[in-house]
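Engineer: Return a 3D structure for these sequence lines:
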Amino acid sequence: MDKGRIVKALAGFYYIDDGHEVHQCRARGKFRKQDIKPVVGDFVEFQKGNHDDGYLLKILERKNVLRRPPIANIDQALLVFSRKEPDFSTILLDKFLLLIEHYHIRPIIVISKMDIEGDDSIYQYIQEYRNAGYTVIETSSKQNKGIDEIKEIFKDQVTVITGQSGVGKSTLLNALDISLNLETNQISKALGRGKHTTRHVELMNLYDGYVADTPGFSSLELEMEPIEAARAYHDFDEYATDCKFRGCLHDSEPHCAVKEAVDEGKISKERYEHYLTMLKELKEKKEKRYD
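Structural biologist: Take a look at the predicted model:
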């Protein structure tokens, strides 16, 4: 039995890299019966084809999997947000961070288009996220700023590149490796965001690691329990060990160490307010499920 990793899924075919070559395979019908679908990033067992397509036989254990975009076994995520065009969005970034950290994926914040003049408040935000323990890389594809720093973090990692539509994900990848020549589009001035240029998930070998360019999207559906959200942010969770009540949601509970950290300026008040907004959304979803 051969083993490998799915590096592309397209039109019913799965392309599996066994470390030497990539094999085109179809999936057995049993996956539909088991209600599980192979996704890019999956480690699998497969049977090579002699003169035609091979067959994907088994999906091996996953350490994590995202539903949108569909990709598994991710080590880290580059969350690409632009300084301008579209404007930097802290609420959307905090939503991405909640989702990514919930799946135990290391987030790396990339601020693109730093060559464009804009509100200097971006520097305050960059410092706040760095103070919270996040890696923040400032980039400009035009000026080649931050590109070498990103290249160094790909080695031996599976990296997903995602973020708000129109922030320059494909442009960033082209700056990292010009041979990729990925399609890019101009910002739609009428919509204030970019058109979706990436149409499927694919893992590419880049700087001794795998990099995924994923379809862009500008909204996220949070699918987790409220208590999972309370434990997702790494910096919130560090303080949560000192909360009086086990299972504290850092909302209305007394003697909450996270709320105390906010009052003392150790946690950004804006990030905490974003968390409360998302927590409310999750609570309402949970109530509807049990109605």
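
Engineer: When you work out contacts or count neighbours from here on, use the C-alpha atoms and nothing else.
Structural biologist: Will do.

Engineer: now the helices for the stretch 101-250 of the chain?
Structural biologist: For the stretch 101-250 of the chain, helices defined by DSSP state H, counting those that start in this stretch occupy the ranges 121-131, 147-152, 169-176, 226-232, 234-240.

Engineer: out of the ones you listed, deepest packed?
Structural biologist: The highest average neighbour count among the helices of the stretch 101-250 of the chain, using mean count of other C-alpha atoms under 10 Å, belongs to helix 169-176 at a mean of 22.

Engineer: To compare against the first, here's the next sequence to fold:
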Amino acid sequence: MPEGKIVKALSGFYYVLHNQELIQCRGRGVFRKNKVTPLVGDEVVFQAENDTEGYILEVKERKNELVRPPIANVDQAILVFSAVEPDFSTVLLDRFLVLVEYNHIKPLICITKMDLTNEKQKMNIAGYAHDYEEAGYDVILTSSETESGIQQLYPHIEDRITVVAGQSGVGKSSLLNVLRPDLELKTNDISSHLGRGKHTTRHVELIKIGNGLVADTPGFSSLDFTEIEADELTSCFPELLNASENCKFRGCLHVSEPKCGVKQAVESGEIPIYRYEHYLDFLKEIKDRKPRY
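Structural biologist: Take a look at the predicted model:
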């Protein structure tokens, strides 16, 4: 039986890429019975009825999956945040980073709209970029208007499935339009009333850029830490995880425990105070979460 990858899901149809051809498939009833929903990014076995239509028979094992947006087997997330309009938000970026790290997806931070910044804003962004690079993240500063920094993105996209995610209105569609101009994705200006953009993307689709596949998604509609437990949060902050090796007590949550390596690293300036404060806020949020039964 032929195998392929689902690159688009729309109105009950799954579009499977096989030998550079798209086969429009439906899922067999067995999936509903077994509560398996095929996702964009899935490797599947299908049966072709003819050259353009068929049925999905089997979904191969996934290495990861996201619920919102619904996509599987993601290698990387490009987290797109604007320097201004809307203003750069470390707390929102850190929420995205935690969710991406928890799902074992490699993050790449892309800060857009650098052409709109003044000198003071440029210096602030450069400082934040340095902090995140010190934590172990790749950071690329871009402008879709001037195309500055865009070329740096191509090597990261090659041979990977990449999700483009971030706050609405930061220029995700504009960025993809520069990476692949023939896409002509719809973009919306920032609403001056709301201070944020409207979602312009309605379904998940993998778009070929170079030798990579990039998902233009409706974005993370939920940034809640519903799946993460308190003792798992440290591992979602790479620099806290490194510093935690110096904690005296196993299972240290870096709040009020004595001889905590993380708190020592914060006091010495190795870990930026805002990253640690976000960790504490997220930890409290997880601890205050209503129990699930």
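
Engineer: Which one of the helices of the stretch 101-250 of the first structure lies nearest to Thr214 of the first structure?
Structural biologist: Smallest distance to Thr214 of the first structure across the helices of the stretch 101-250 of the first structure (C-alpha to C-alpha): 8.9 Å, for helix 169-176.

Engineer: Onto which residues of the second structure does the closest one map?
Structural biologist: Aligned by TM-score structural alignment, helix 169-176 of the first structure falls on residues 172-179 of the second structure.

Engineer: Centroid-nearest residue for the first structure?
Structural biologist: Centroid check for the first structure by C-alpha atoms, centre = their mean gives Ala77 as the closest residue, at 4.6 Å.

Engineer: sec struct for that residue, please.
Structural biologist: strand (DSSP: H, G, I helix; E, B strand; the rest coil).

Engineer: Could I get the helices of the stretch 101-250 of the first structure in CSV, plus columns for distance to Gly4 of the first structure?
Structural biologist: Listed next are the helices of the stretch 101-250 of the first structure as CSV, based on distance: least, C-alpha to C-alpha, whole Å:
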stretch, distance to Gly4 of the first structure
helix 121-131, 37
helix 147-152, 25
helix 169-176, 25
helix 226-232, 31
helix 234-240, 32
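
Engineer: which one is the counterpart of Lys259 of the first structure in the second structure nearest to, not counting chain neighbours?
Structural biologist: Taking TM-score structural alignment, Lys259 of the first structure has Lys263 as its aligned residue in the second structure. Spatial nearest neighbour of Lys263 of the second structure, excluding adjacent residues (C-alpha to C-alpha, 6 or more residues apart in numbering): His254 at 6.4 Å.

Engineer: Next, count neighbours for the residue mapped onto the one you found from the first structure.
Structural biologist: Matched to the first structure by TM-score structural alignment, His254 of the second structure sits across from His250. By other C-alpha atoms under 10 Å, the residues close to His250 of the first structure number 24.

Engineer: who's in contact with stretch 54-64 of the second structure?
Structural biologist: The contact list for stretch 54-64 of the second structure, computed with C-alpha atoms under 8 Å, 6 or more residues apart in numbering, reads 23-28, 38, 42-49, 72-74, 103-104.

Engineer: again, only using 10 Å
Structural biologist: Stretch 54-64 of the second structure has contacts (C-alpha atoms under 10 Å, 6 or more residues apart in numbering) with 1, 3-6, 13-16, 23-31, 36-39, 41-49, 71-75, 103-105.

Engineer: which of those count as buried?
Structural biologist: For these, a burial check counting by 16 or more other C-alpha atoms under 10 Å picks out 3-6, 14-16, 23-27, 38-39, 41-48, 71-75, 104-105.
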